[in-house]
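[1] Sharing a model that was predicted from the sequence below.
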Amino acid sequence: MGDENVPSLSVCEIRTHLGMKLAFIGILRVSKDLEGPIFLARRFNSTHIPFFKRNAVSDFANFSARYVASRIGESEKMVLQEGGAKLYSLKWDNGLCIVCLTGQEYPDRVAFTLAHVVYAEFIKLYSSTWQTQMTDIKLKFPDLKEIMNKYNKPEDIDALTMTEYKVSQTLKIVRSTVADILRSGENLESLVDRSKDLSLQTKKIFKRSKALKRNACCALM
C-alpha cells in the first residue's frame, strides 16, 4: 500500500510541540459484542499544541485510538508512528485497551509503564463493572489527570515505578504505520469519511493535507 494512504494529519510540526510530552490517554473497551471499540475514559492535554491545531490533533487521537484498538491483538504492544507522533497501544485479554499519544522522543518503556499504571488504577476503581458498557461514556477517573501530569515528565519516572508494574519485556513491540494495519480492501479516505471521531473541519484538513503532501508540504500548516 502506497504512501498516499498514510494520513498526514499529524506530520510536520507536532514533534516540535510535543517532543517528549504526552498529549492523550484513552481507555477503551474492545469486545465482539460491540460494533467497534468504545471509549470508557480519555484525557487530552493541549498545552504543547498551538491553539489552532488543538481540535484537529484531538480528533486525530480519538480516531487513531479507536481504529488501533480494533486492530491490536490481545496482550500485544503496538507503537504506531506517523510523522513526529507516536501512538502507543496495549490491550489486555479482558478487552481493555490503553492508548497514548506522545511526541516522537517519548521513551517506549515509560509509555508502556504508563499504560500499566492506567490499567491498574482503572481496574482498582471499576473492577469488572466497565464490561457492561455498550457505548462511549466518560466514566469518572479523577486519577487520570494526575497520572497524565506525572508522565508528562518521563525523565522523572523512577526505577521503582518501572519495577512495580513489571512491564513485560518479553512481549514484542509491533511498530507500524496506519498504512500497515489497514485491512485488505480498506481505504483510509473512506474510514475518515465514516468516522464519528473526526469533525467536518478535520476531515477537510485531512483531504487538503493529502493534496499538499504530494507537493511535500505539511499537513497542519
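    Nice, I can see it. A quick note: this is a predicted structure, and the numbers were derived from the prediction, not measured.
[2] C-alpha only now, for contacts and for neighbours.
    OK.
[3] Please, where are all the helices along this structure?
    14-18, 54-71, 108-126, 143-151, 159-165, 178-181, 188-194, 200-213 (DSSP state H).
[4] ok, the nearest residue to Cys100 once chain neighbours are set aside to Ser58 distance?
    Distances taken as Cα to Cα, 6 or more residues apart in numbering put Ile25 closest to Cys100, at 4.5 Å, once the chain neighbours are dropped. According to Cα to Cα, to the nearest Å, Ile25 stands 11 Å off from Ser58.
[5] likewise Arg15?
    15 Å.
[6] same thing with Ile72?
    21 Å.
[7] Pull the number of nearby residues for the residue nearest to Cys100.
    With neighbours defined by other Cα atoms under 10 Å, the count for Ile25 comes to 29.
[8] chain center to stretch 78-93, what's the gap?
    6 Å (Cα atoms, centre = their mean, to the nearest Å).
[9] contacts for it?
    7-8, 10-16, 64-65, 68-69, 72-77, 97-104, 111-112, 115, 173-178 (Cα atoms under 8 Å, 6 or more residues apart in numbering).
[10] any shared contact partners between Ile25 and Ser58?
    With contacts taken as Cα under 8 Å, 6+ apart, Ile25 and Ser58 have Phe44 as neighbours in common.
[11] can you pull the buried residues of stretch 61-77?
    61-70, 72-74, 76-77 (16 or more other Cα atoms under 10 Å).
[12] oh sorry, the question was meant for stretch 50-59
    Within stretch 50-59, judged by 16+ other Cα under 10 Å, the buried ones are Arg54, Asn55, Ala56, Val57, Ser58, Asp59.
[13] how about Ser64, what does it touch?
    Leu87.
[14] Please apply the same query to the one 10 residues further on.
    Residues in contact with Glu74 (Cα under 8 Å, 6+ apart) are Lys91, Trp92, Asp93, Gly95.
[15] What number of residues are in the vicinity of the last one?
    In this case it means Gly95. By the criterion of other Cα under 10 Å, Gly95 has 18 neighbours.
[16] structure B:
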Amino acid sequence: RGVLLKAAYDVSSFSFFQRSSVQEFMTFTSQLIVEHSEKGSRASVKEQEYPCHVYVPYGSLAGVVIADSEYPSRVAFTLLEKVLEAFSKQVDRIGWPVGSPATIQYTALDGYLSRYQNPRDADPMSKVQAELDETKIILHNTMESLLERGEKLGDLVSKSEVLGTQSKAFYKTARKQHSCCAVM
C-alpha cells in the first residue's frame, strides 16, 4: 500500500464547504491509482470528470496530478518528472516510509503547483503551440479580409467596365447630336 509523503492542492475553484471533501477525494483517488499502476509506467485515468495523470518511475516514488480536462497531459507528466526528481534529490530516502506529509521537509511542491497552474507559462512547448494557434487565427482573419478585398476589387472593376461602356455610349450619342448642327 502506498504512503502519502507530500501533497499540494489548489482547490480555490471550489466552494469553501466543498474543499475538504475534494481534498479527501484527491488523496483517496491518488492512492488508489498508484496502487494499481506498474513501476515504470505513465497513465492517464479519468475519475468522474477529472483526468488523473500518474507517473511511477522505477523506484519507490510515484506522483499524481489531478487536473481539469483542458490541462495538457504532456505538461502534467513533465511536472511529475520534475517534482519526483527534485523530491528524490532533496529528501533523504530513510525518512520516506515513516514520515508523514507534515514532517517531510520539501517545500518546492507548492512552488511547482503555482508555476504549473497555467501550462502556457510553465511549458515552452505549450507556449509555442499557443503562439502557433494565435498566428493561425490571425492568418485566417487576414485571408478572409483579403478575399473580401478581392471581391470588392472585382465589384469595382465590373462597375468601371459598366461606366466605361456607358461613357462610350454617351460619347457616341453626343457626337451624333453634335454632327447634325452647323456652327457659325
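    Okay, I see it. These numbers were taken from a predicted model, which means no experiment stands behind them.
[17] Report the TM-score for the pair.
    Once superposed, chain against chain, the TM-score is 0.63 (TM-score structural alignment, normalised by the length of the second structure); 126 aligned residues with a Cα RMSD of 2.1 Å.
[18] just to revisit the earlier point, name the nearest of the buried residues of stretch 50-59 of the first structure relative to Tyr165 of the first structure.
    Ranked by distance to Tyr165 of the first structure (Cα to Cα), those are led by Ser58 at 28.3 Å.
[19] so what's the aligned partner of that closest one in the second structure closest to, chain neighbours aside?
    Counting by TM-score structural alignment, Ser58 of the first structure corresponds to Gln23 in the second structure. Leaving aside its chain neighbours, Gln23 of the second structure sits nearest to Tyr9 (7.1 Å; criterion: Cα to Cα, 6+ apart).
[20] for Cys97 of the first structure, same thing?
    Nearest to Cys97 of the first structure is Lys91, by Cα to Cα, 6+ apart, at 4.2 Å.
[21] Then Tyr119 of the first structure?
    Ile98 (7.1 Å).
[22] For Ile181 of the first structure, give me its contacts.
    Taking Cα under 8 Å, 6+ apart, one finds Arg71 in contact with Ile181 of the first structure.
[23] related to what we said a few turns ago, can you find the partner of the residue nearest to Gln23 of the second structure in the first structure?
    Checking TM-score structural alignment: Tyr9 of the second structure goes with Phe44.
[24] how about CSV for the contacts of Glu74 of the first structure, with distance to Met148 of the first structure added?
    Conversion of the contacts of Glu74 of the first structure to CSV gives the following (distance: Cα to Cα, whole Å):
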residue, distance to Met148 of the first structure
Lys91, 19
Trp92, 21
Asp93, 24
Gly95, 22
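[25] Please list which of those are preserved in the second structure.
    Contacts conserved in the second structure for the contacts of Glu74 of the first structure, using both residues aligned by TM-score structural alignment, their matches' Cα atoms under 8 Å: Lys91, Trp92, Asp93.
[26] residue in the second structure matching the last one?
    Structural alignment (TM-score structural alignment) places Asp93 of the first structure against Tyr58 in the second structure.
[27] Roughly how far does that match sit from Lys127 of the second structure?
    From Tyr58 of the second structure to Lys127 of the second structure the distance is 30 Å (Cα to Cα).
[28] who's more crowded, these two?
    A direct count of neighbours by other Cα under 10 Å for Tyr58 of the second structure and Lys127 places Lys127 higher, at 15 against 11.
[29] Look at the alignment partner in the first structure of Gly111 of the second structure and say how many residues are nearby.
    For Gly111 of the second structure, the aligned position in the first structure is Glu146, judged by TM-score structural alignment. Using other Cα under 10 Å, the number of residues around Glu146 of the first structure comes to 10.
[30] swap in the one 10 residues further on?
    Burial measure for Asp156 of the first structure: 9 neighbouring residues, criterion other Cα under 10 Å.
[31] and if you look at Ile49 of the first structure?
    Neighbour tally, Ile49 of the first structure, other Cα under 10 Å: 19.
[32] pretty sure it contacts Leu18?
    Yes. Using Cα atoms under 8 Å, Ile49 of the first structure is in contact with Leu18, at 7.2 Å.
[33] quick one: the nearest residue to Leu5 of the second structure once chain neighbours are set aside and Arg19 of the second structure, what's the gap?
    What sits nearest to Leu5 of the second structure in space, not counting adjacent residues and going by Cα to Cα, 6+ apart, is Pro101, at 4.8 Å. Distance of Pro101 of the second structure to Arg19 of the second structure, computed by Cα to Cα: 18 Å.
[34] ok, Gln31 of the second structure touching Ala7?
    No. With contacts defined as Cα under 8 Å, Gln31 of the second structure does not count as touching Ala7, sitting 11.4 Å away.
[35] can you give me the strands in the second structure?
    For the second structure, the strands defined by DSSP state E occupy 41-47, 50-56, 63-66.
[36] now the ones you listed as JSON lines including distance to Asp123 of the second structure?
    Below are these laid out as JSON lines (distance: least, Cα to Cα, whole Å):
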{"stretch": "strand 41-47", "distance to Asp123 of the second structure": "19"}
{"stretch": "strand 50-56", "distance to Asp123 of the second structure": "17"}
{"stretch": "strand 63-66", "distance to Asp123 of the second structure": "15"}
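[37] of the ones you listed, which approaches Lys152 of the second structure most closely?
    strand 50-56 (49.5 Å).
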